[in-house]
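Enquirer: sequence first, then the predicted structure, then my questions.
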Amino acid sequence: MASKQSEDLARGKWFRGFFEDVDPDNDEDGLTEQRLEQWRPLWQNPFADPDNGLSGSDHSPAFAANVDVDNEKALEHTGAAQQQASPSQESLAPKPIKALVIHDGPTWVNLFYDLAWTATFSTLTQNGNFADAWDTVSYIAFFLVVWWLWASQTLYSIHFYTNDWFHLLSIFVQLIIFGLLAATTRGYDVTAYILRSPGVDILDPKTMDEMFDPDRYQKDRIASYSMRVIAFSLAASRAVHWSQHLFVWSYARRTAEQLKISVPLKLRVLPVGLAISNGLFWAAAVVTFSDKGKTVSGAKLKFIFWAAGLISEVLLHGLMEHLKWHDSNSGAFNGSTDSKETLQESVPPQPELHQVPSSSQSSQPAPVQRKQIWPVPRSNVNLRDRLEGITTVILGEGINGIAGTFYAAIAAPELDEPVYANIACAAIIVYFLAYFYFEGPTGRRDPKGSSIRGMMWLMLHLPFMLAIMLLLLGVKNQFLLTSYLSTMTKTFGKFGDVMSVENLTLGDEDSAKNMRLKNFLLKRGMNWGDEFRELNKRVTNNGSFLLDDVSDEHFEETVDVWYQQITLKFMVKLYEAFMGGNKAIDSDTEATLQQYYQPNSTLALDDLNGVLDANYLCHYERIINKLLESNLLGARYITGLAAFIFISLGIMNRVHSKPRVGDHPYAYFYGYLPALSSST
């Protein structure tokens, strides 16, 4: 009996209040407040106060206007004037009120969203060949599209994000969309079905039923599926974004009915306008899924729909940011609104006061008539924080790409001084990119001015971030190129020294087992015994005659050809080690290599005899140029991209905030100084 009572007491102690409501007054450790915040509703009115449940009609019906941060001095001056006024004047002057509705949301959602978004182009960044200019164009086009997915969601979250399940689930759906995009970028090519067919270098309008080449069939199938998934993912993303603005518009209509005013035009632009862009994106998806998507006209039409949809969305968002939180039906309204600044309300003009005859009545002034205002929603999402976060993530993605090359450098047989210099230079570039951005003139300061200025500052981050990614890709290619060339040069020097020192004799089995040469070639993925026996077969014509009967001319020519071939094998093996295996070599170059390796190769003999092509290159040099083409291309534009980053920073600094009244005349010049210095 006693044990049962003790069990009941323990159960009551540990499960006390399990079926009771949370007591907000008993919150010594903050746990109650945390549970109340986590108990989010299914959906929530962005125009209602989440703390006390006020609807739009619960706001004070006073007239108020939101002003820019540039007008803070005017507000302070007005407040000081009111303090010096007489008591009767103070009672007559309407006081500024707060007309903001602030919604807090979990910060981990934004970070998780950024990381998932980065995955959309990380596969393309890590696995992209960038062998020609069209590969770079493909990367730029894809980055532009997925960047706008992030930017449009950020603009929405700044204004309308509420801590409810509707927004959490909408973010979750977008994470799935990002996963689909990340999984299908390997087959993405902007020139597919327009300039060339997948798997071939020409435009060959064959259907999959007409193909017999397994390699081309596989590449065509991957490219087709990739384009279809990308088209569907983009259309689905735009549908989710449209549903978010329709959600806001529905609550705006309810709030307008309660306030007995019209919905601001600012809130009607995107719900109506996004219907157009959604139609364009879904039209592109329909074309891609149809048989017409593999034709030249269909492939072009798809990109036209995407471009028109993106341009329309950018213009619609710009119009939305330009409009005020009021219209003619909601009363006079002065000042502009920046929903992410610390918004303040200006003092409205004093209403007209009618003279009264009685002094007693004059001591009791009539109440000031105030007009209804629209509650301005605002979340805890900060534009500067979001941009700083995504810039950090992009820098991290670039670091990840560069760090992936370290394994190739470590696995290389000879580490030369340029490899260590490349590592140091890459670290300096990444560090100072971050330093110039975060510690620049506008570092740690929110943009001041109208909302459209903030959006312009946001849009200018697109070329800046794209230039960062392309620059770091160029640094990666430059790192691989210089490491490869330095390792190759050192390999050739050592191989020549070893061959001159060792006493080698054809037909001697001990020479075929030479330990020094065996280890030297093993480090480079080759077998010295096989190469030496191959030389012996060529000299003796597969043993058809003795070594003593071999002419000096035939011996020297055979050894020279063999030496050229084995050094080319060195270069190819090192290329595979640095650039990611034999998959990095295209089929045409591979065929040329196999032709060059033949015992009686005319290509090697032409090089030996000094036969050059129209560009004064031998076959050996043309093969090397073909292998290093993408790396040489990246090395060419790396300087231009570095300059473009500083140009973007200078323009961003200028657009960030309007120079204040009384600033030095050279304030404009200082904003553009990074751009001028880099262009020079």
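Expert: Perfect, I can see it now. Numbers count the residues shown, from 1 in each chain.
Enquirer: please make it C-alpha for all contacts and neighbour counts, starting now.
Expert: Will do.
Enquirer: so what's W528 up against?
Expert: Applying CA atoms under 8 Å, 6 or more residues apart in numbering to W528 gives the contacts 512-513, 517-518, 521-522.
Enquirer: who wins for most neighbours among these?
Expert: Using other CA atoms under 10 Å as the neighbour test, the contacts of W528 are led by A512, with 21 neighbours.
Enquirer: close enough to count as contact, that residue and E534?
Expert: No - using CA atoms under 8 Å as the test, A512 is too far from E534 to be in contact (10.4 Å).
Enquirer: contact partners for L632?
Expert: By CA under 8 Å, 6+ apart, the contact list for L632 reads 477-478, 481.
Enquirer: buried among those? Make that a ChimeraX selection.
Expert: Buried residues within the contacts of L632, by 16 or more other CA atoms under 10 Å, are selected in ChimeraX with:
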select :477,478,481
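Enquirer: what's the closest of the contacts of L632 to N127?
Expert: For the contacts of L632, the closest approach to N127 (CA to CA) belongs to N477, at 12.4 Å.
Enquirer: where do the strands of the stretch 301-450 of the chain begin and end?
Expert: Applying DSSP state E, counting those that start in this stretch to the stretch 301-450 of the chain gives strands spanning 344-346, 376-379.
Enquirer: closest to F121 out of those?
Expert: Across these, closest to F121 is strand 376-379 (CA to CA), at 28.3 Å.
Enquirer: contact partners of the closest one?
Expert: The list of residues contacting strand 376-379 from outside it, by CA under 8 Å, 6+ apart, reads 46-48, 99-105, 157-162, 325, 339-340.
Enquirer: which among the residues you listed end up buried?
Expert: So, by 16+ other CA under 10 Å, the buried ones in those are 46-48, 99-103, 105, 157-162, 325, 339-340.
Enquirer: list the ones among those residues that fall in strands.
Expert: Counting by DSSP state E, these place 100-103 in strands.
Enquirer: with distance to T392 added, can I get these in a markdown table?
Expert: Shown next, in a markdown table, are those (distance: CA to CA, whole Å):
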| residue | distance to T392 |
| --- | --- |
| L100 | 31 |
| V101 | 30 |
| I102 | 27 |
| H103 | 26 |
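Enquirer: which among the residues you listed gets closest to Q83?
Expert: Distances from Q83 to those, taken by CA to CA, are shortest for L100, at 24.6 Å.
Enquirer: in addition, the following structure is provided for comparison:
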Amino acid sequence: MSTRKQSSLFLHINTSPNPDANPTLWEHRLRQRRPLSRNPFEPESTYSRGSYGLTARESPPGTPTRRQSSKYEDDGKLGYNVADEKIMPERTFSSTKNLDLEWGDQVPGWLNLFFDLAWTATFSSLTSNAKFKEPWDSVSYIAFFTTAWWLWVSQVFYNVEFYTDDWFHLVFIFLQLLLFGALAATTQGFDITNYILHSPGSDNLETYDIETITPERYAAERLAKISVRVIMLAISISRAMLLIQHLRVAIYAKLTSKSKKYPLRLFIVPASLVVSATLFFVAFRVTMSGYGRTPAGSKVKMALWGVALLVEMVAHIVRFQMEIDEGINAIAGTFFAIEKAPGFSGPTATGIVCCGGIVFFLAYLYFNGAAPLKSVRRHIAWVMMHLPWLLSVILLLEGVKNQLLLQSYMSSNEYMINKIADSMAADVPMDQFNATMRPIMLQGGMSYNDEYATLMRMVETNMSATTTNVTDEQYASITTEITGVWYLRVQMKGTLNTYITYMDNDSIPDTTQEKIQKYLSDYKYTLEDFHTALATQSEIPHFAEAVGELVSPSLNNARYIMAVCGATFITLASLNLIQSWPRDRFQWASIISRYIMGLIMILLLLLNVGKVQGFVEAASAPESHIAGYLKWVDSGWVLPTLALSYLVQFIVDTTLVYLAVWYSRKSFQPVGQDDRR
């Protein structure tokens, strides 16, 4: 009678490890049993041996490992097991003939995920805190983005070449996570123009005086000071940590090398890190001093920052010559503003559809290039090319968001102005007038009761000073003026509230705030607009000037958004070209068509040509004198033009794919077909 072995939870509580019975568990433990530090030039399998003399499962014959494919010059050696000899530093930088050869993953996936999430958190925090209302806002964004991107990329470059699964690298990557966390927490106070063009919390350069400074400016000064210090310190420490990792590699290379010829390329990046770390620490010392809060000190600090990054980038380029949706989150936030605002119209709906199309086609064109996405020997150049690609995409999406906001604001504002004007012009009983105005004012963020009370106070104040010995005609004229001023102020409040619905209140310059406040409080100032409107039947200069200043940043955005769109096409084509050399005319056609589309979009910069460049001046200027971009914005064709460019490229790429498949099938002749004939 056979006995069946009973399974029990505690069956193996006293069982000794058996690699033969549980090879998978054994291999897993071998991977977990990492040393303190491991020589990157030693074959990995020599560290996978345990007391049983067993090794981790080898790759199938003829399947090159990552080290094999990247370290050997002769393609015939790819089938040779790397465990059979040390990887000499002299061979580390030898080139391979097939630059399209795939590389395998090196850093564990979970570790890469954490590192990428840390950089993404910094990038997301930066994007959510960015304003993009003025050209200098974009400069600040690019400066911080480039820095954070380079911190990530330079570490990835190191990992691709020299990462080993040991405690040394785990600790250092953990410290890198902390540094990225510090950067993510300080993006809100970062402004490259602080102390250069203006003081924090002010539009102008002002002297820091603790006795006269306002609480708002003090808070802004403190935030800016802490942010830039933390940023500089975090970057400095990051450079020092990467330098330590590279020096460790250089030491191992010296210990491993059996040749008198030492690979000097191993010293290029560490030397640049010595320079950049020194410059960043000097910049940090400048920020800690009072000199760092002066225009000259701030310029020195930024110059040190830029030179340090440039030195590192050039060093990486020289070395490797010798040997890629937060903006989407911003657009999604715009949809919420559109939902709250009055006057949802056809152009707004068209803009939303175009935004969705732009985002979709950007993703499609990136992931469906002329060649399949895979890791290649040109991985370094491919990663480097993601800097202009990511920058152009983020700037494009921010520009798209601003154009959608502008288009929606102008549509909602026109709706509010027309509704209030129609209600005021209607000859209806007072009860019907009240019933009509209440919901309209509520849509514009105003209370009808409060505005009516304001009108009564204006009548009481102005009538008491001017109604002595006046005729009925004069009395009616004064009443008309008071009502006209009240009407213009209601329109201004509606315009301002609609603007704040879409844009951040902080985006309104102080000078514009002062003009709006004067319009709402200075009776004579508003009365000038009323008299001008009566004389010209259309113009209200003070009102138009304030509105023009409100929309000016978004209008300026329309000046260059076509160039940013063109940059996405050009960088996409360059990424495709780096990813894989074209193998046939269809692959070439896809890449060339992207370059051509990029150049066409850049040529739209010619829309900036025109005598009249301002929003206010365009209202009374001849149409032939108005700059093309103003007509472009006014017609609502900015977003449709961008979306159509990506749609056309999508159609071109899809057509080329179908043509390539058709020609391939047409020219394919099955084996033995001639024999059957």
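Expert: Everything's here; your move. Owing to the predicted nature of the structure, the values given are computational and were not obtained by experimental measurement.
Enquirer: before we move on, the earlier item: now the contacts of W528 of the first structure in JSON lines, with secondary structure and distance to R622 of the first structure?
Expert: Below are these laid out as JSON lines (DSSP: H, G, I helix; E, B strand; the rest coil; distance: CA to CA, whole Å):
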{"residue": "A512", "secondary structure": "helix", "distance to R622 of the first structure": "32"}
{"residue": "K513", "secondary structure": "coil", "distance to R622 of the first structure": "34"}
{"residue": "L517", "secondary structure": "helix", "distance to R622 of the first structure": "28"}
{"residue": "K518", "secondary structure": "helix", "distance to R622 of the first structure": "29"}
{"residue": "L521", "secondary structure": "helix", "distance to R622 of the first structure": "24"}
{"residue": "L522", "secondary structure": "helix", "distance to R622 of the first structure": "27"}
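Enquirer: out of those residues, flag the one nearest to H554 of the first structure.
Expert: A512 (21.2 Å).
Enquirer: could you list every residue that touches Q478 of the first structure?
Expert: 631-632, 634-635.
Enquirer: how much space between the alignment partner in the second structure of it and F132 of the second structure?
Expert: In the second structure, Q478 of the first structure lines up with Q403, judged by TM-score structural alignment. Q403 of the second structure sits 12 Å away from F132 of the second structure, going by CA to CA, to the nearest Å.
Enquirer: what do those two both touch?
Expert: In contact with both Q403 of the second structure and F132: no residue, using CA under 8 Å, 6+ apart.
Enquirer: excluding chain neighbours, what is closest to the one residue sitting closest to the centre of the second structure?
Expert: Centroid-nearest residue in the second structure: I394, 3.5 Å away (criterion: CA atoms, centre = their mean). Sequence neighbours aside, G327 is the residue nearest to I394 of the second structure in space, at 5.8 Å (criterion: CA to CA, 6 or more residues apart in numbering).
Enquirer: show me the contacts for the counterpart of the one you found in the first structure.
Expert: Using TM-score structural alignment, the partner of G327 of the second structure in the first structure is G398. By CA under 8 Å, 6+ apart, the contact list for G398 of the first structure reads 469, 472-473.
Enquirer: returning to that earlier point: of the contacts of W528 of the first structure, which stay in contact in the second structure?
Expert: For these, the aligned pairs still in contact in the second structure (both residues aligned by TM-score structural alignment, their matches' CA atoms under 8 Å) are 517-518, 521-522.
Enquirer: of all the residues you listed, which comes closest to I390 of the first structure?
Expert: Nearest to I390 of the first structure among these: L522, at 44.8 Å, using CA to CA.
Enquirer: matching that closest one against the second structure, which residue comes up?
Expert: In the second structure, the residue matched to L522 of the first structure (TM-score structural alignment) is L442.
Enquirer: hang on, the earlier thing: what does the residue nearest to the centre of the second structure align to in the first structure?
Expert: Counting by TM-score structural alignment, I394 of the second structure corresponds to M469 in the first structure.
Enquirer: what about its match, helix or strand, and which?
Expert: Per DSSP states H and E: M469 of the first structure is located in helix 451-501.
Enquirer: also R524 of the first structure?
Expert: Assigned by DSSP H and E, R524 of the first structure falls within no helix or strand.
Enquirer: give me the contact list for stretch 235-254 of the first structure.
Expert: 45-47, 149, 152-153, 160, 167, 170, 173-174, 177, 262-263, 267-268, 270-271, 274-275, 277-278, 281-282, 285.
Enquirer: and those, which are buried?
Expert: 45-47, 149, 153, 160, 167, 174, 177, 262-263, 267-268, 270-271, 274, 277-278, 281-282, 285.
Enquirer: counterpart of E553 of the first structure in the second structure?
Expert: With TM-score structural alignment as the criterion, E553 of the first structure matches S477.
Enquirer: look up how far L673 of the first structure lies from the residue lying closest to K302 of the first structure once chain neighbours are set aside.
Expert: Nearest non-adjacent residue to K302 of the first structure, counting by CA to CA, 6+ apart: A284, 4.7 Å away. According to CA to CA, A284 of the first structure and L673 of the first structure sit 43 Å apart.
Enquirer: quick one, what contacts the residue nearest to K98 of the first structure when sequence neighbours are not counted?
Expert: Computed as CA to CA, 6+ apart, the closest residue to K98 of the first structure that is not its neighbour in sequence is E345, at 6.8 Å. E345 of the first structure makes contact with 64-67, 96-99, according to CA under 8 Å, 6+ apart.
Enquirer: where's T120 of the first structure relative to S359 of the first structure, distance?
Expert: Going from T120 of the first structure to S359 of the first structure by CA to CA gives 75 Å.
Enquirer: between the two, tell me which one has more neighbours.
Expert: Higher neighbour count among T120 of the first structure and S359: T120, with 24 against 8, using other CA under 10 Å.
Enquirer: not counting sequence-adjacent ones, nearest residue to the aligned residue in the second structure for the more buried one?
Expert: Under the alignment (TM-score structural alignment), T120 of the first structure pairs with T122 of the second structure. Closest residue to T122 of the second structure apart from its sequence neighbours, by CA to CA, 6+ apart: A184 at 4.0 Å.
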